[in-house]
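Undergrad: Whatever this is, show me its structure:
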Amino acid sequence: MYKELLSYNDEPTFLGITFDPHFTFMNQNWSLSKETLTTIYQSLIRSVIGYSSRIIGRISKDKLKTLERIQNAAIKSIYNLKYDESSENLLKVSSLLSIKLRMNELNERFFNSAIQPQNPLIDELIDEYLKINEARLKYYKTPLYTINCFECVSYNNDNPECEDPFFRSENITIKENCLTSIPYKNDFYRATHCLKLKAEGHGYSYVIRTCVLDSGSGKMDQEIVRVSHCGLISLENFHGINFTIKFDKFKTLWNVFNGCLSVCNYDECNRAAYKRTMTPYPIWIFVIFNFLK
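TA: This next block holds a predicted model:
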């Protein structure tokens, strides 16, 4: 090299490090501390093990055991520990978490970051999801899955347009894709029927028009769509009505009224079948709705 012969040396040397003649690397001192080697393992190997699981989606128990063995082998090599050293002691010596606990920690960090209120990426994903589902609902929407109903209340004849079945105006709202409730559940569901209730008594009169739901249960007294009738009606705990209608006015001293309840699923109950005064039946039909007790 540079017109000079290189001197022969029985011990190969590279960058100031002398190796054994057979390159077995036995008893070789790399001049790196155990802490540095542990950091290198965490940065180059364990990071791949931990974060790759987010891409793969899941890891089976067998694969998890294989990854644990890889980490144990690295710890034994760094700290010159025996081959039969227990996994518990290996983690204690290296101050490392097991692969399973490490993945749980990464999952927790990910979800804590994802649910932050100021996360533009999550907001963008939610907006995209809503747009996709709105398009799907418009595409699949048919009368089989929903019903449109009038939605109004008349208290002591303060809304005559709601009481006249042949009077149509902007003040009588037709609720499209009407939602209502099921007993003992907090969610809203697509309505199956429309309801019209007219009741009088104790100096008060009510007309209620909205949507209701047949939940399909076998309890007849809890299914308002199956009890269309004229007779005594209780307005207390009236179940099945769309909660957007306010019922504060209905909390009177007496809750039992004389009236007619009509339920239908084809014409928004738009029929003129009620008189101002209801003629009592010879035998009263007592139907008291005991809902949401």
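Undergrad: going forward, measure contacts between C-alpha atoms and count neighbours the same way
TA: Will do.
Undergrad: Could you look up the SS state of residue 182?
TA: At residue 182 the chain is in coil, as set by DSSP: H, G, I helix; E, B strand; the rest coil.
Undergrad: any idea where the strands of the stretch 1-150 of the chain begin and end?
TA: Under the criterion DSSP state E, counting those that start in this stretch, the stretch 1-150 of the chain contains strands at 13-14, 17-18, 149-155.
Undergrad: same for the longest one, what does it pack against?
TA: If contacts are counted by 3 or more C-alpha pairs under 8 Å, 6 or more residues apart in numbering; DSSP states H and E, strand 149-155 sits against helix 160-163, strand 173-175, strand 193-201, strand 204-212.
Undergrad: quick revisit: how about the strands of the stretch 1-150 of the chain in CSV, adding mean neighbour count and distance to residue 139?
TA: What follows is these, written out as CSV (neighbours: other C-alpha atoms under 10 Å; distance: least, C-alpha to C-alpha, whole Å):
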stretch, mean neighbour count, distance to residue 139
strand 13-14, 10, 72
strand 17-18, 13, 72
strand 149-155, 22, 21
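Undergrad: right, so of these, which gets closest to residue 93?
TA: Judged by C-alpha to C-alpha, the one of the strands of the stretch 1-150 of the chain that comes nearest to residue 93 is strand 17-18, at 28.7 Å.
Undergrad: sorry, back to before: need the strands of the stretch 1-150 of the chain in CSV (columns: distance to residue 104).
TA: Output for the strands of the stretch 1-150 of the chain, formatted as CSV (distance: least, C-alpha to C-alpha, whole Å):
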stretch, distance to residue 104
strand 13-14, 43
strand 17-18, 42
strand 149-155, 50
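Undergrad: Second input sequence below; structure requested for side-by-side comparison:
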Amino acid sequence: FRVCPGFDKGCYLRQVWIDYSMDTITSNVRPVLLILGYLFGAFWGSEAIDCFKCVSINGNNPSCEDPFHNNYTAHLLESPCMGGRKGRNGLFPATACIKLAGVFDDSGQTIVVRGCSLDSGTLTTDTEIIRMSHCGGLYLDDRYVNGCLQSCDDSDGCNHGPSLRSHVTAVSRNLLLALGMMLLK
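TA: Next comes the predicted model:
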């Protein structure tokens, strides 16, 4: 809203007309943008990675163990894979698949865990398990495990990756939603 200097009746009327015109355009465009944003989301969904999810302790789940054969493990593939995020409630689209293979220090039992995770946005690499694979010791449910934690984010189930088209679609959808939200204010 532009303020007219002093009281200039002509300036005031022009400004009222401009404000009315913008409100009319905004109210007509807003539903269209929201519908387009919904359609993009409905057809192309989220950009979560698909990951195998399973746990095997001392070989009790052979389909989860190494060597891993994905020919007979379709039931283990979670699509899309959702994971928790530090300091937030709920589940979010995962950005990486993870695998932990190790030995419990207290019992000597082996453990293999496959799952998914996402970056929580902290500033340091050492607090984000998906930013860097590493081997050594860690605590899992208050038990010390010697092993390796590996992550991959280059493809679904670390087998196939999303195409460039899906990334362009995600960017387009996000721009439309942002524009729609700006017009809602």
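Undergrad: TM-score of the superposition?
TA: Once superposed, the chains reach a TM-score of 0.56 (TM-score structural alignment, normalised by the length of structure 2), with 119 aligned residues with a C-alpha RMSD of 2.4 Å.
Undergrad: Residue 202 of structure 1: which of the strands of the stretch 1-150 of structure 1 is closest?
TA: That would be strand 149-155 among those, by C-alpha to C-alpha, at 13.0 Å.
Undergrad: Select, out of the strands of the stretch 1-150 of structure 1, the one closest to residue 187 of structure 1.
TA: Taking the strands of the stretch 1-150 of structure 1 one by one with C-alpha to C-alpha, strand 149-155 is closest: 19.4 Å.
Undergrad: In structure 2, point out the residues matching the closest one.
TA: Aligned by TM-score structural alignment, strand 149-155 of structure 1 corresponds to residues 51-57 of structure 2.
Undergrad: of all the helices and strands packed on strand 149-155 of structure 1, which gets the most neighbours per residue?
TA: Burial of these is given as mean neighbour count (mean count of other C-alpha atoms under 10 Å); strand 204-212 ranks first at a mean of 25.
Undergrad: for that one, packing partners?
TA: If you count contacts as 3+ C-alpha pairs under 8 Å, 6+ apart, strand 204-212 of structure 1 packs onto strand 149-155, helix 160-163, strand 179-180, strand 193-201.
Undergrad: Can you add distance to residue 77 of structure 1 and give those back as CSV?
TA: Shown next, in CSV, are those (distance: least, C-alpha to C-alpha, whole Å):
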stretch, distance to residue 77 of structure 1
strand 149-155, 74
helix 160-163, 84
strand 179-180, 65
strand 193-201, 73
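Undergrad: Point out the one among those that comes closest to residue 124 of structure 1.
TA: Nearest to residue 124 of structure 1, of all those, is strand 179-180, at 27.6 Å by C-alpha to C-alpha.
Undergrad: Next secondary structure after that closest one?
TA: Sequence-wise, the next helix or strand downstream of strand 179-180 of structure 1 (DSSP states H and E) is strand 189-190.
Undergrad: what's that next one packed up against?
TA: Counting by 3+ C-alpha pairs under 8 Å, 6+ apart, strand 189-190 of structure 1 packs on strand 179-180.
Undergrad: quick one: the strand it packs on aligns where in structure 2?
TA: Mapped onto structure 2 using TM-score structural alignment, strand 179-180 of structure 1 spans residues 82-83.
Undergrad: List the contacts of that stretch.
TA: Here stretch 82-83 of structure 2 makes contact (C-alpha atoms under 8 Å, 6 or more residues apart in numbering) with 48, 91-94, 116-118.
Undergrad: Which one, of the helices and strands packed on strand 204-212 of structure 1, ends up nearest to residue 233 of structure 1?
TA: Per C-alpha to C-alpha, nearest to residue 233 of structure 1 of these: strand 193-201, 7.6 Å.
Undergrad: So which elements touch that closest one?
TA: Helices and strands touching strand 193-201 of structure 1, by 3+ C-alpha pairs under 8 Å, 6+ apart, are strand 149-155, strand 204-212, strand 256-264.
Undergrad: Make CSV out of the helices and strands packed on strand 149-155 of structure 1 and add distance to residue 111 of structure 1.
TA: Formatted as CSV, these follow (distance: least, C-alpha to C-alpha, whole Å):
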stretch, distance to residue 111 of structure 1
helix 160-163, 50
strand 173-175, 39
strand 193-201, 42
strand 204-212, 39
